[in-house]
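Enquirer: Please find the sequence and the predicted model below.
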Amino acid sequence: MNNRTFVIGDIHGGLNALQQLLGSIDLKKTDQLIFLGDYVDGWSDSPGVISYLIDLKEKYDCIFIRGNHDALCHNWLIQDTYNPEWIQHGGQVTMDAYADLSKDEINAHIYFFEKLTNYHIDDQNRLYLHAGFTNLHGPQREYFESLFYWDRTLWETALAVDPTLTKEDPKFPKRLQLFSEIYIGHTPVTRIEKTTPVNAACVWNIDTGAAFKGPLTALEVNSKKYWQSDPVYTLYPEENGRN
């Protein structure tokens, strides 16, 4: 298979890591890039990440998934709302960075956030989304949109599945029977002391902790080969990220 599809984990304002990561891949015009969301909050380059992604879409086939931090930032940009939870989890550094942008730049970013998609299903029945879904009939019938970028039960379920079970077993979770593979971010694998992509059941978690002490990761979904930046905190030595 000549065409490659890369899925990229949570960036959290780490533009230096994103540029280093993509620079290491030797991208081709035929490559597809699927970003799993959480482009902002953590490191100081959140607006720079959005501008970079807008430009990147002019060169490559890119799909941008909505993350919970992206939804929070978008709400702030359009409503000027003060959300204490967002401020506590990386929003303040994003607010500070946006103070340097022009009105036209901010409007372009608002448009970017508006066009984010909640999930993507490819022609091989692989699902890509930021966090998860809860409806046993699939994301197409999910009752609450916010679950696509806030849910953690999908990942918790995948981690709890007995690895000896097959999808045909009646005890295998119904949500995980719907797709050949599911790619998510949202819950850093550093929580289970990993810094590389983790596969549980049919779910691949690509959030390798870029917001904290881990690297930023891109995984090619056909070969399962992955690339990583340096630990992102080493690229921002004067900052604390979300630590």
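Expert: Cool, got the structure.

Enquirer: all contacts plus neighbour counts: C-alpha atoms, from now on.
Expert: Will do.

Enquirer: and the gap between the residue most central in space within the chain and residue 228?
Expert: Residue closest to the average C-alpha location in the chain (CA atoms, centre = their mean): residue 36, at 2.7 Å. To residue 228, residue 36 is 15 Å away according to CA to CA, to the nearest Å.

Enquirer: Ok, residue 38 next?
Expert: Taking CA to CA, one finds residue 38 at 17 Å from residue 228.

Enquirer: ditto for residue 110
Expert: Counting by CA to CA, the gap from residue 110 to residue 228 is 29 Å.

Enquirer: Of those two, which one has the most company?
Expert: residue 228 (24 against 17; other CA atoms under 10 Å).

Enquirer: show me the residues around the residue nearest to that one when sequence neighbours are not counted that make contact.
Expert: Closest residue to residue 228 apart from its sequence neighbours, by CA to CA, 6 or more residues apart in numbering: residue 217 at 4.5 Å. Contact analysis of residue 217 by CA atoms under 8 Å, 6 or more residues apart in numbering lists 8-9, 21, 196-197, 206-208, 226-229.

Enquirer: if we go to 7 Å?
Expert: Residue 217 makes contact with 8-9, 206, 208, 226-229, according to CA atoms under 7 Å, 6 or more residues apart in numbering.

Enquirer: this is the comparison structure:
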Amino acid sequence: MTGFPEDVGDKDQGRLLAVGDIHGCLDHLERLMARVEPTQSDRIVFMGDYIDRGPDGKGVIDYLIEFGGRFPETVFLKGNHEAMFLDFLAGRNQWLFLYNGGASTLESYQEERGIRIPKAHFNFFSTLRLYHETDKFIFVHAGLRPGKPLERQEEKDLLWIREEFITSSFDWGKTVVFGHTPQKQPLLDKNKICVDTGAVFGNSLSCCDVEKRRCWTSRPLPPA
């Protein structure tokens, strides 16, 4: 439990779901999705940071590509770790990627003849979106620069901003749903929802029905 009601809601209505930062934790992702039980009527937004630090970045991307095929309304956002990986593959700022947990991702792609990134994976990384907007919500990996409208936000802030956004009371006219900055449990403020609960740091992976503010976690069930 997250401290908030865990409920499947009314699946016939369809849910608007946000999934926090996975960071190579395929076991958490599989356990979480088994509890959420997504359906074709749901709209699901994955908030980025699918790779690095955790043990199975490649497995997570395999899972997400297959998931997107089964649920075509799914939105995949870019996180700062995907941006760093793309830079690494292009020969830019390679030290930054490795410093931030990239070695575990490279290890997951290791084959007998070396590291191989499947074309489908490269296409996945290359087509990630910086944000997703609905009538009531803005989904973005890290947050927004206070005082700037959405169309004037810079990619660096969308992927990296922390305290300036989290501590701000600026009203963008919609609830901003984000990840990037781990919380002990989903943060459900009046105009902000954070779904990163630090799965790779020993906590859990979280999913939130942002309209009903109902949450699920991947935390293992206690022994019977």
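Expert: Arrived safely, thanks for sending. Every value quoted in this text rests on a predicted model; they were computed, and no experiment measured them.

Enquirer: Residue in structure 2 paired with the residue nearest to the centre of structure 1?
Expert: Aligning on TM-score structural alignment places residue 36 of structure 1 opposite residue 47 in structure 2.

Enquirer: Next: residue 217 of structure 1.
Expert: Using TM-score structural alignment, residue 217 of structure 1 lines up with residue 206 in structure 2.

Enquirer: Relative to residue 111 of structure 2, how far out is that match?
Expert: 31 Å.

Enquirer: same deal with residue 50 of structure 2?
Expert: Counting by CA to CA - residue 50 of structure 2 and residue 111 of structure 2 are separated by 20 Å.

Enquirer: more neighbours, these two?
Expert: Using other CA under 10 Å as the criterion, residue 50 of structure 2 and residue 111 rank with residue 50 on top: 31 against 10.

Enquirer: Tell me which stretches of structure 1 form helices.
Expert: 15-23, 46-56, 68-79, 84-86, 92-98, 103-114, 147-150, 153-160, 232-235 (DSSP state H).

Enquirer: Could you give the number of residues near the nearest residue to residue 133 of structure 2 once chain neighbours are set aside?
Expert: Using CA to CA, 6+ apart and skipping residues adjacent in sequence, the residue nearest residue 133 of structure 2 is residue 139, 6.2 Å away. Residue 139 of structure 2: 26 surrounding residues under other CA under 10 Å.

Enquirer: Structure 1: which residue goes with residue 74 of structure 2?
Expert: By TM-score structural alignment, residue 74 of structure 2 lines up with residue 62.

Enquirer: cool, and residue 31 of structure 2?
Expert: Aligned partner of residue 31 of structure 2 by TM-score structural alignment: residue 20.

Enquirer: Return the residues in contact with residue 160 of structure 1.
Expert: Residue 160 of structure 1 neighbours (CA under 7 Å, 6+ apart): none.

Enquirer: those strands in structure 1, which residues are they?
Expert: Using DSSP state E, the strands of structure 1 run over 5-8, 32-35, 61-64, 119-121, 126-129, 181-184, 198-200, 203-205, 217-220, 226-228.

Enquirer: With distance to residue 155 of structure 1 added, can I get those in TSV?
Expert: Rendered in TSV, the data for the strands of structure 1 read as follows (distance: least, CA to CA, whole Å):
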stretch	distance to residue 155 of structure 1
strand 5-8	17
strand 32-35	18
strand 61-64	20
strand 119-121	16
strand 126-129	12
strand 181-184	8
strand 198-200	8
strand 203-205	7
strand 217-220	18
strand 226-228	20
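
Enquirer: Can you say which of the ones you listed is nearest to residue 145 of structure 1?
Expert: Shortest distance between residue 145 of structure 1 and the strands of structure 1, using CA to CA, is found for strand 119-121: 10.3 Å.

Enquirer: and that closest one, what other elements does it pack with?
Expert: If contacts are counted by 3 or more CA pairs under 7 Å, 6 or more residues apart in numbering; DSSP states H and E, strand 119-121 of structure 1 sits against strand 126-129.

Enquirer: Could you measure from the match of residue 36 of structure 1 over to residue 91 of structure 2?
Expert: From residue 47 of structure 2 to residue 91 of structure 2 the distance is 25 Å (CA to CA).

Enquirer: Noted, bye for now.
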